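> need coordinates for the following:
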Amino acid sequence: MSYSGYWQFWAVLAAVFAALTAIFAKVGVTDINANFATFLRTVVVVVALAILLAFTGEFKGPQNITSKSTVFIILSGLATGASWLCYFKALKIGYASQVAPVDKLSVVIVAILGSLFLGEHLSAAGWLGVGLISTGAILVAVN
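Predicted coordinates for the structure are as follows:
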């Protein structure tokens, strides 16, 4: 059975890599400025993605991108950059085991914004899960 078509497979991999990101970044920012560490990380991401796109033939020219997609991808990139800068600063001064769960409050924020602006609907159990994520992040953070 191939898992490559299941969103759950990719979501779990994202979580694993996000966890590794926290651990590697915490060690990495020990001796350098958090903003410079974020810059280096960004360069690595850009180079890795360029290699992936070249290898898979998935690079598309700008003429294939709508104005709406361009605007929202740019906004997403700016939000990512701001998130990474804040995340690395938090890792520089805090414990990875506390920073990462607080960062995952993004799950809660996405659920709320998805509901308000994208028309997404969570079940009562889904909202309970969102509440538990909030509670868990807070409990870990105040440890």
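> drop to CA atoms for contacts and neighbour counts, all remaining ones
OK.
> neighbours around the closest residue to A141 other than its chain neighbours, how many?
Nearest residue to A141, sequence neighbours excluded (Cα to Cα, 6 or more residues apart in numbering): Q98, at 4.9 Å. For Q98, the count of nearby residues is 18 (other Cα atoms under 10 Å).
> following up with a second sequence; could you model it the same way so I can compare the two?
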Amino acid sequence: MKKHLLAIVVATLFVVGCKEDSKEKEEKSAETEQTTENNKTKDLTILSGEFIYVEEQKAAVLKTNTEVYGVVLDSMATKLSKEVNSLKREDLDMVPVIIQGKIKPNPMEDGWKEVVEIKKIIKVMTPKAEPAIRVKGDKKEVK
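Alright, predicted model coming up:
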């Protein structure tokens, strides 16, 4: 009888031990997923500034309060430019936006020192109601 009771206790401890191991594995995998997610967002920066895309030159720029970045032209930049176009009054209006992106060195020698790759469009705002400043020059005939 004591042998059977001992066998039941050992079997119970074995089952309980296995359950705790699986819980620990689940907790560790959840921690790993969370760490991976945090590492992904550590490389990303939230930027607030004015965005402009010039179709003719195939170029986009994000001007923040402290920096000016070139924008990597990908599907997210195209999506943002479409949203911005609906709010522009004139072709060269800059529209305030808030984005999440990855800042990296510009691979091209000419242009901005750093570029931003847009990962998420957080908000697109209506441009200020200030009228655009226009500069008119003299029209001189060139011979």
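> quick one: TM-score?
Scored against TM-score structural alignment, normalised by the length of structure 1, the superposed chains reach a TM-score of 0.24; 58 aligned residues with a Cα RMSD of 4.6 Å.
> thinking again about what came up before, determine how far the strand or helix carrying the residue nearest to A141 of structure 1 lies from the middle of the whole chain.
Taking DSSP states H and E as the definition, Q98 of structure 1 sits inside helix 96-103. Relative to the mean C-alpha coordinate of its chain, helix 96-103 of structure 1 is positioned 13 Å out (Cα atoms, centre = their mean, to the nearest Å).
> re the thing from before, report the separation between the residue nearest to A141 of structure 1 and G28 of structure 1.
To G28 of structure 1, Q98 of structure 1 is 17 Å away according to Cα to Cα, to the nearest Å.
> mind listing what's buried along the helix holding Q98 of structure 1?
96-102 (16 or more other Cα atoms under 10 Å).
> stretch 21-28 of structure 1 now?
Across stretch 21-28 of structure 1, burial judged by 16+ other Cα under 10 Å covers 21-23, 25-26, 28.
> before we move on, what about stretch 82-99 of structure 1?
So, applying 16+ other Cα under 10 Å, buried residues of stretch 82-99 of structure 1: 84-92, 96-99.
> in JSON lines: the residues you listed, plus distance to S69 of structure 1.
Shown next, in JSON lines, are the buried residues of stretch 82-99 of structure 1 (distance: Cα to Cα, whole Å):
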{"residue": "W84", "distance to S69 of structure 1": "22"}
{"residue": "L85", "distance to S69 of structure 1": "24"}
{"residue": "C86", "distance to S69 of structure 1": "25"}
{"residue": "Y87", "distance to S69 of structure 1": "26"}
{"residue": "F88", "distance to S69 of structure 1": "28"}
{"residue": "K89", "distance to S69 of structure 1": "30"}
{"residue": "A90", "distance to S69 of structure 1": "31"}
{"residue": "L91", "distance to S69 of structure 1": "32"}
{"residue": "K92", "distance to S69 of structure 1": "34"}
{"residue": "A96", "distance to S69 of structure 1": "34"}
{"residue": "S97", "distance to S69 of structure 1": "35"}
{"residue": "Q98", "distance to S69 of structure 1": "35"}
{"residue": "V99", "distance to S69 of structure 1": "31"}
